[in-house]
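> Just need the structure, nothing else, for what follows:
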Amino acid sequence: MRGFLLALACGCVLSVATMQDLLPAPAPVAPVGGKDFLAQAKRVVDAATRPAAPWSGPRSGPRAQSGKRIAVVAEDLRNGGILGVVDGVLEAAKVVGWSVKIFDSGGAADLRLKMLANALASRPDGLIIAGGDAHALLPGLRPFAERSIPIVGWHVATQPGPVPGTPVAMNVSTDPLQVARVTALAAIVQSGGHAGVVIFTDNSFRIAQEKADTMAAVVRACSGCTLLEVRDVAISHSQHLMPGTTRALLAHYGSRWTCALAINDIYFDYAVPVLTQAGMSNAAMIMLSAGDGSESAFLRIRTGTFQTGTVADPLNQHGWQLVDEMNRLFAGEGVTGYVSPVHLVTADNLAADGGDRLLYDPNNGYRDIYRRIWHRP
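As a prediction, the model looks like this:
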């Protein structure tokens, strides 16, 4: 346990096994109660809410391989996380001297492979996938691999790093299991160990399933908490589905529903208006998201409108990392495998690390470090 807390505090990468020292895996377990459990949870949450740790990523690498053409295939640019990452890619690509063409699937399953085919037809030197599932996209990725076009992705698998069984050389992401655990622990702490929880997820994505399963396991491990339901809502249709879903959950659970957890902030964009229309006070429901740290989430946290936290990805930094990983592949080198530390944004720390601009942008100097790696002013 002590090693786990120290690792979180210093921003180190934790193995799944280390996390299990605190809480059980997503399997039936005996609930844990008492002040010791809450105290342990609070220490983990406090560590995750500290200001961004100093840069622990790469400091050396190949100079910029300029003049490259990059295709970016986005799962859905309406998703604030994906949009933030693409913005970071565009910012970094300008520094290294690359041209970028964006293909948006709009969250439509029938458009994903089509957008990959369109991207291939644009004759890119490299492919970046923003969102989606690398295994599900495999038929559309194989033609890139056959042409030796390097591929990197963001949130395209359940773990950071190379994606086995696919040509994706690097999945840039925070560790989703850490993200999920910190989110659920924060809900337990904020509720004083008495949360009535509904979890929103999208079972069409493996990463979403695993995050939801992990959050559910944490809630079940809290003896004073109740997992009311895990609700599968397609993230691409959340705008249309969440209002009715929220009304139905309110009608069914009433005052027992005191906490909403989600695998992405976007669910709350469409749930909050329903809660407001129902006359619910902000104090009656707490909302926390296991990603990604959208502008609307920051606004809700800032104003105290139901949402009390988001485990935000450093979206812009991840965009720069995608460009750096791709640059290494162009230079014939391996990827770094760097994983960003988990960071929980709350009202208490929102103003730091880019929060005044409604995003989590770590104040760790990553832009200057990457510029030095690439030999760019």
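> going forward, measure contacts and count neighbours with C-alpha atoms only.
Fine.
> Could I get the full set of strands for the stretch 151-300 of the chain?
For the stretch 151-300 of the chain, the strands defined by DSSP state E, counting those that start in this stretch cover 151-154, 168-172, 196-201, 226-232, 259-262, 286-289.
> With respect to residue 89, which of those lies nearest?
With respect to residue 89, and counting by C-alpha to C-alpha, the nearest of the strands of the stretch 151-300 of the chain is strand 151-154 at 10.9 Å.
> Run through the neighbouring helices and strands of the closest one.
Taking 3 or more C-alpha pairs under 8 Å, 6 or more residues apart in numbering; DSSP states H and E as contact, the helices and strands that strand 151-154 lies on are strand 126-130, strand 168-172, helix 315-330.
> Mind doing that once more with 7 Å?
Counting contacts by 3 or more C-alpha pairs under 7 Å, 6 or more residues apart in numbering; DSSP states H and E, strand 151-154 packs against strand 126-130, strand 168-172.
> Pull out the buried positions in stretch 295-304.
Going by neighbour count (16 or more other C-alpha atoms under 10 Å), the buried part of stretch 295-304 is 295, 296, 297, 298, 299, 300, 301, 302, 304.
> would you turn those residues into JSON lines with distance to residue 70?
Below are those laid out as JSON lines (distance: C-alpha to C-alpha, whole Å):
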{"residue": "295", "distance to residue 70": "27"}
{"residue": "296", "distance to residue 70": "29"}
{"residue": "297", "distance to residue 70": "30"}
{"residue": "298", "distance to residue 70": "31"}
{"residue": "299", "distance to residue 70": "33"}
{"residue": "300", "distance to residue 70": "35"}
{"residue": "301", "distance to residue 70": "35"}
{"residue": "302", "distance to residue 70": "36"}
{"residue": "304", "distance to residue 70": "40"}
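> Let's see this one next, to set against the first:
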Amino acid sequence: MPKESAQPWTLARRAELMNPSFIREILKVTERPGIISFAGGLPSPKTFPVDAFAQACAQVLRSDGAAALQYAASEGYGPLREAVAAMLPWKVDPDHVLITTGSQQGLDLVAKILVDHGSRVLVETPTYLGALQAFTPMEPQIVSVDSDDEGVRVEDLDGKAEGARFLYVLPNFQNPTGRTMSEARRAALSARAARLGLPLVEDNPYGDLWFDAAPPLPLSARNPDGCVYLGSFSKVLAPGLRLGFLVAPPAIFPKLLQAKQAADLHSPSFNQRMVSDVLKDGFLDRHVPTIRALYRSQRDAMLAALAREMRGLDVTWNTPVGGMFLWARLPAGVSAVDLLPKAVDRGVAFVPGAAFYAEDADARTLRLSFVTASHEQIDTGVAALAQVIREATKR
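I've put the predicted structure just below:
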């Protein structure tokens, strides 16, 4: 028998800081038969334009197959960069657009070029878990900025912005809370950040998914040289494409490009050409309204179910005006983490809100996604959740 050798691998410090996604772990539980899941941040597969992509696939292979299957420029496919620049609500030079492998890669690239060990990074309270995962391996000091129903409380920046590399914000239908930053708050934040010399990283994967009115102008439109803007095709086309984009000022674009080259050379050329083909002739203008109508209907179903089933339970929740998520808070003394396994036993899953806090987590909060469940599943799932909360409060 050969002698067992010692473990030869020594992990880097940044690897020790990497943790599995709490949400991904929960999603494994939701794969059990019969579970009604309000947990995932997944778009509804009903919204995927399969026929449009079937036609685009054939067209790309027929007209440009060799190039589509070849290595490509790291910046991205030229016509797609031009399409991105044209669809944004302010004047954007296509040369400032970088196509990324999902907007999550954009967060990773930003962290790699802007964050050193010990750097201060500011985030909303709460904030997107995926951003915390992207930033943490760079060993920053992540600082939460006080936030309310309109987003970041601008006055809290004065004591925290000094030396910060950037403030990360999701102004539109935020993940996890579903809240939207008002026009007044955006104007105040943009002005205060400029005065403080604080760069903004604006993440906007949900901005097109409004229900009644489009959200206010992006922060990046107000101060392009002081912002990085992240966008995604996952929520308006399909997440399996793994395509997103960022818009960055000339001062940092070359370094983001170099980080992209080191990460994956380029995002899938074939996928880029397919998306470019699908986007032509105003496809999104016809397609996205169908997503909005579906998601609004499901939001309304969840709001109605909550109002009916949570009566008398001291549970509170917000009314998102777009996006995919609703934020709720349990009665005093009830922990969402402790409640989750009991809810799963009753056939319903959600995401405890504590995972979305950089510090001082509120254990009573939870995120509910309403876009992948039918009206009937929403009614059944919310009723089951209410029963579990009722039993927890009695105990």
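> TM-score of the superposed pair?
Here the superposed chains carry a TM-score of 0.33, computed using TM-score structural alignment, normalised by the length of the first structure; 191 aligned residues with a C-alpha RMSD of 6.3 Å.
> now the helices and strands packed on strand 151-154 of the first structure as TSV including distance to residue 238 of the first structure?
Putting these into TSV (distance: least, C-alpha to C-alpha, whole Å) gives the following:
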stretch	distance to residue 238 of the first structure
strand 126-130	19
strand 168-172	25
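> Any idea which of those strands gets closest to residue 248 of the first structure?
Here strand 126-130 is closest among those (C-alpha to C-alpha), at 32.4 Å.
> Show me where the stretch 151-300 of the second structure has its helices.
Using DSSP state H, counting those that start in this stretch, the helices assigned to the stretch 151-300 of the second structure run over residues 183-196, 219-222, 253-264, 269-279, 283-309.
> Out of the ones you listed, which one sits most buried?
helix 269-279 (a mean of 21; mean count of other C-alpha atoms under 10 Å).
> what's the angle between that helix and helix 283-309?
For helix 269-279 of the second structure against helix 283-309, the angle by axes from the mean of the first three to the mean of the last three C-alpha atoms, to 10 degrees is 90 degrees.
> Helix 269-279 of the second structure - contacts with which helices or strands?
Helix 269-279 of the second structure packs on helix 50-68, helix 78-87, going by 3+ C-alpha pairs under 7 Å, 6+ apart.
> Could you check the longest one and say which residues are buried?
Looking back up the chat, that one is helix 50-68 of the second structure. Residues of helix 50-68 of the second structure classed as buried: 52, 53, 56, 57, 60, 61, 68 (neighbour count, 16+ other C-alpha under 10 Å).
> ok, so what distance separates the fifth one from residue 269 of the second structure?
The reference is to residue 60 of the second structure. Residue 60 of the second structure sits 11 Å away from residue 269 of the second structure, going by C-alpha to C-alpha, to the nearest Å.
> how many neighbours does the closest residue in space to residue 129 of the first structure that isn't next to it in sequence have?
Nearest non-adjacent residue to residue 129 of the first structure, counting by C-alpha to C-alpha, 6 or more residues apart in numbering: residue 153, 4.4 Å away. When neighbours are counted by other C-alpha atoms under 10 Å, residue 153 of the first structure registers 31.
> tell me the contacts of residue 153 of the first structure?
By C-alpha atoms under 7 Å, 6 or more residues apart in numbering, the contact set of residue 153 of the first structure is 128, 129, 130, 168, 170, 171, 172.
> From residue 2 of the first structure, how far off is the second one?
As for residue 129 of the first structure, its distance to residue 2 of the first structure is 37 Å (criterion: C-alpha to C-alpha).
> now do the last one
Between residue 172 of the first structure and residue 2 of the first structure the distance, using C-alpha to C-alpha, works out to 28 Å.
> neighbour-wise, which of these two wins?
The neighbour count for residue 172 of the first structure versus residue 2, taken as other C-alpha under 10 Å, is higher for residue 172 (26 against 8).
> so the more buried one touches residue 130, yeah?
No - contact between residue 172 of the first structure and residue 130 fails when scored by C-alpha atoms under 7 Å: they sit 9.6 Å apart.
> on that earlier part again, which of the contacts of residue 153 of the first structure sits closest to residue 275 of the first structure?
Closest to residue 275 of the first structure, out of all of the contacts of residue 153 of the first structure and judged by C-alpha to C-alpha, is residue 130, at 31.2 Å.
> The closest one: how many residues sit nearby?
By other C-alpha under 10 Å, 27 other residues sit near residue 130 of the first structure.
> and if you look at residue 16 of the first structure?
Residue 16 of the first structure: 12 neighbours (other C-alpha under 10 Å).
> For the closest residue in space to it that isn't next to it in sequence, grab the count of nearby residues.
Closest residue in space to residue 16 of the first structure, ignoring its immediate chain neighbours: residue 177 at 7.5 Å, by C-alpha to C-alpha, 6+ apart. For residue 177 of the first structure, the count of nearby residues is 23 (other C-alpha under 10 Å).
> Touching, residue 177 of the first structure and residue 211? I think so.
Yes - between residue 177 of the first structure and residue 211 there is a contact under C-alpha under 7 Å: 6.0 Å.
> For residue 182 of the first structure, give me its contacts.
With C-alpha under 7 Å, 6+ apart, residue 182 of the first structure has these contacts: residue 45.
> how close does it get to residue 48 of the first structure?
7 Å.
> ok, now residue 229 of the first structure?
Residue 229 of the first structure is 26 Å from residue 48 of the first structure, by C-alpha to C-alpha.
> Same check on residue 286 of the first structure?
Distance of residue 286 of the first structure to residue 48 of the first structure, given as C-alpha to C-alpha: 18 Å.
> What of residue 153 of the first structure?
Going from residue 153 of the first structure to residue 48 of the first structure by C-alpha to C-alpha gives 25 Å.
> again with residue 152 of the first structure
Going from residue 152 of the first structure to residue 48 of the first structure by C-alpha to C-alpha gives 27 Å.
> So what's the residue count around the residue lying closest to residue 91 of the first structure once chain neighbours are set aside?
Nearest residue to residue 91 of the first structure in three dimensions, chain neighbours excluded: residue 320, at 7.6 Å (C-alpha to C-alpha, 6+ apart). Residues near residue 320 of the first structure, counting by other C-alpha under 10 Å, number 24.
> Equivalent analysis for residue 200 of the second structure, please.
Neighbourhood size, residue 200 of the second structure [other C-alpha under 10 Å]: 25.
> That one and residue 227 touch, don't they?
Yes - Residue 200 of the second structure is within contact range of residue 227, at 4.7 Å (criterion: C-alpha under 7 Å).
> Show the contacting residues for residue 79 of the second structure.
Contacts of residue 79 of the second structure (C-alpha under 7 Å, 6+ apart): residue 276.
> So the residue nearest to residue 36 of the second structure when sequence neighbours are not counted versus residue 316 of the second structure, what's the distance?
Leaving aside its sequence neighbours, residue 36 of the second structure sits nearest to residue 348 (C-alpha to C-alpha, 6+ apart; 4.7 Å). Separation of residue 348 of the second structure from residue 316 of the second structure (C-alpha to C-alpha): 19 Å.
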